[in-house]
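Asks: Sequence below, structure please.
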Amino acid sequence: MNIPVLYIFSGLPASGKSTLAKLLAKQTGAMYIRVDTVEQGLRDLCNFNVEGEGYRLSYRIVRDNLELGHSCISDSCNPIKLTRSEWQEVAEYAGAKFVNIEVSCSDVIEHESRVNNRECEVANLKLPTWQQVKSRHYESWESDVVKIDTTGQTVEASFSELIEKLSVQKSI
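Replies: Sure thing, here's the model as predicted:
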């Protein structure tokens, strides 16, 4: 039996991470979980202010699937060392491998345009404004991470780059 892999996506809103994460899920058959969807579901169903609960619930769902031998993809901003290490602990607890993937859009003008022009994919979710994205706390990575800068690239080119980098690491 193959050891499952947890693909841990991170990056600011509108960087392209959800698009790439979903394409990877489609190609690999890995279970996909988007923390935005979980958090908005908690808001809609439980009517309370969501803080870390979306991540905590997602960790449990992903751990269950990894333990069943299913590779998983987590899609979230994952902006701080705490959540990054917690995702890794989920994989380690389940005896799975993990790979950190950071998606960015380094061109400020292109990134702002994406933020201002994208459509919401999660029912009832209020997307952040450009000012909120710029102001968001996002810590630099201190550990190994596969970096994909989607600036000036087609979705297909960014996805090909991701697959190539994962192949080199033998993570796919």
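
Asks: hey, let's count contacts and neighbours off CA atoms from now on
Replies: Fine.

Asks: tell me the centre residue of the protein?
Replies: Geometric centre of the chain, nearest residue: Asp75, 2.4 Å, by Cα atoms, centre = their mean.

Asks: Determine the number of other residues adjacent to the spatially closest residue to that one that is not a sequence neighbour.
Replies: Among residues not flanking Asp75 along the chain, Arg34 sits closest, at 4.6 Å (Cα to Cα, 6 or more residues apart in numbering). Counted with other Cα atoms under 10 Å, the neighbours of Arg34 add up to 20.

Asks: Now do stretch 78-98: everything it contacts.
Replies: For stretch 78-98, contacts defined as Cα atoms under 8 Å, 6 or more residues apart in numbering pick out 3-12, 55, 59, 62-63, 66-67, 137-139, 141.

Asks: are any of those buried, and which?
Replies: 4-12, 55, 59, 62-63, 66-67, 138 (16 or more other Cα atoms under 10 Å).

Asks: list the contacts for the residue nearest to the centre of the chain?
Replies: By Cα under 8 Å, 6+ apart, Asp75 lies in contact with Ile8, Phe9, Ser10, Lys17, Ser18, Ala21, Tyr32, Ile33, Arg34, Val35.

Asks: Alongside the first, I'd like the structure of this one:
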Amino acid sequence: MSQKLVILAGLPGSGKSTLAEGLSRHFSLPLFSIDPIEAAMWRGGLPRDQTGIAAYAIAQALAEEHLRLGHSVVIDAVNPVEAPRAAWRNLAAKYRASLPIIECVCMDEATHRRRIEARMRAIEGMTEITWAEVEKRRTGYEAWTDARLTLDTSAHPPERLLAEAIVYLT
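Replies: Below you'll find the model as predicted:
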């Protein structure tokens, strides 16, 4: 596999972490996920209102170190607006890595809500997001303009979605 900066994006509960973990295992790639990074920052004493953008900066620094070494990387992040998206594009360009983007969506609102309300990820220091918070995040989630694979995670089982993502990356 040529060097890649694989981006998994989508609203909380859209299935991106499940898919990112599957891709990380399948290809034996490091995975950097924003939520555990941010939770570690909170456990370290940083105020919750100061860690959002910083967690992306840490993930970018970790990804850059791996790209510099010639490795591919998987990133698991909402990526709701242009700023982090541009940072990933710039990082991929700097290391001449391809930038496959996989956007996870959950088109069935009832399924999405059930996932959020049942979610128990056990990330130390992080409480689970509420459905009301997801709906608020949805209003600020900008449409992607980059070429990408969009997967409706409410339409197919995780194994099929992973298979589609693997084909997309190879």
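
Asks: related to what we said a few turns ago, check the contacts of Asp75 of structure 1 and tell me the two furthest apart.
Replies: The largest separation in the contacts of Asp75 of structure 1, counting by Cα to Cα, is between Ser10 and Tyr32 at 13.8 Å.

Asks: Could you report the neighbour count for Lys126 of structure 1?
Replies: Around Lys126 of structure 1 sit 9 other residues, with neighbours defined as other Cα under 10 Å.

Asks: mind listing what it touches?
Replies: Counting by Cα under 8 Å, 6+ apart, Lys126 of structure 1 touches Cys120.

Asks: What does it correspond to in structure 2?
Replies: Using TM-score structural alignment as the criterion, Lys126 of structure 1 maps onto Thr127 of structure 2.

Asks: separation between that match and Ser154 of structure 2?
Replies: 24 Å (Cα to Cα, to the nearest Å).

Asks: thinking again about what came up before, so, if you compare the buried ones among the contacts of stretch 78-98 of structure 1, which one comes nearest to Ile101 of structure 1?
Replies: The closest of these to Ile101 of structure 1 turns out to be Phe9 (Cα to Cα; 4.8 Å).

Asks: about what we covered before: tell me the secondary structure at the match of Lys126 of structure 1.
Replies: coil (DSSP: H, G, I helix; E, B strand; the rest coil).

Asks: tell me which element the residue of structure 2 positioned farthest from its centre is part of?
Replies: In structure 2, counting by Cα atoms, centre = their mean, Gly45 sits farthest out from the average C-alpha position, at 24.1 Å. Using DSSP states H and E, Gly45 of structure 2 sits within no helix or strand.

Asks: Now the helix or strand where Cys104 of structure 2 lies on structure 1. Mean distance?
Replies: Here Cys104 of structure 2 sits within strand 101-105, counting by DSSP H and E. Mean deviation of strand 101-105 of structure 2 relative to structure 1 after superposition (mean Cα distance after the TM-score superposition for structure 1): 0.7 Å.

Asks: how distant is that strand from the center of its chain?
Replies: Computed by Cα atoms, centre = their mean, to the nearest Å, the separation of strand 101-105 of structure 2 from the middle of its chain amounts to 8 Å.

Asks: quick check, distance from the following helix or strand past that strand to the centre of its chain.
Replies: Per DSSP H and E, the first helix or strand lying C-terminal to strand 101-105 of structure 2 is helix 109-118. The chain centre lies 18 Å from the centre of helix 109-118 of structure 2; the measure is Cα atoms, centre = their mean.

Asks: Next: stretch 156-172 of structure 1.
Replies: Using Cα atoms, centre = their mean, the offset of stretch 156-172 of structure 1 from its chain centre is 15 Å.

Asks: same deal with stretch 120-131 of structure 2?
Replies: 16 Å.

Asks: likewise stretch 115-130 of structure 2?
Replies: Distance, stretch centre to chain centre, for stretch 115-130 of structure 2: 16 Å (Cα atoms, centre = their mean).

Asks: quick one: the strands in structure 1?
Replies: Counting by DSSP state E, structure 1 has these strands, from start to end: 5-10, 31-34, 72-75, 97-104, 146-149.

Asks: Make TSV out of those strands and add distance to Leu42 of structure 1.
Replies: As requested, the strands of structure 1 are exported to TSV (distance: least, Cα to Cα, whole Å):
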stretch	distance to Leu42 of structure 1
strand 5-10	21
strand 31-34	13
strand 72-75	17
strand 97-104	26
strand 146-149	30
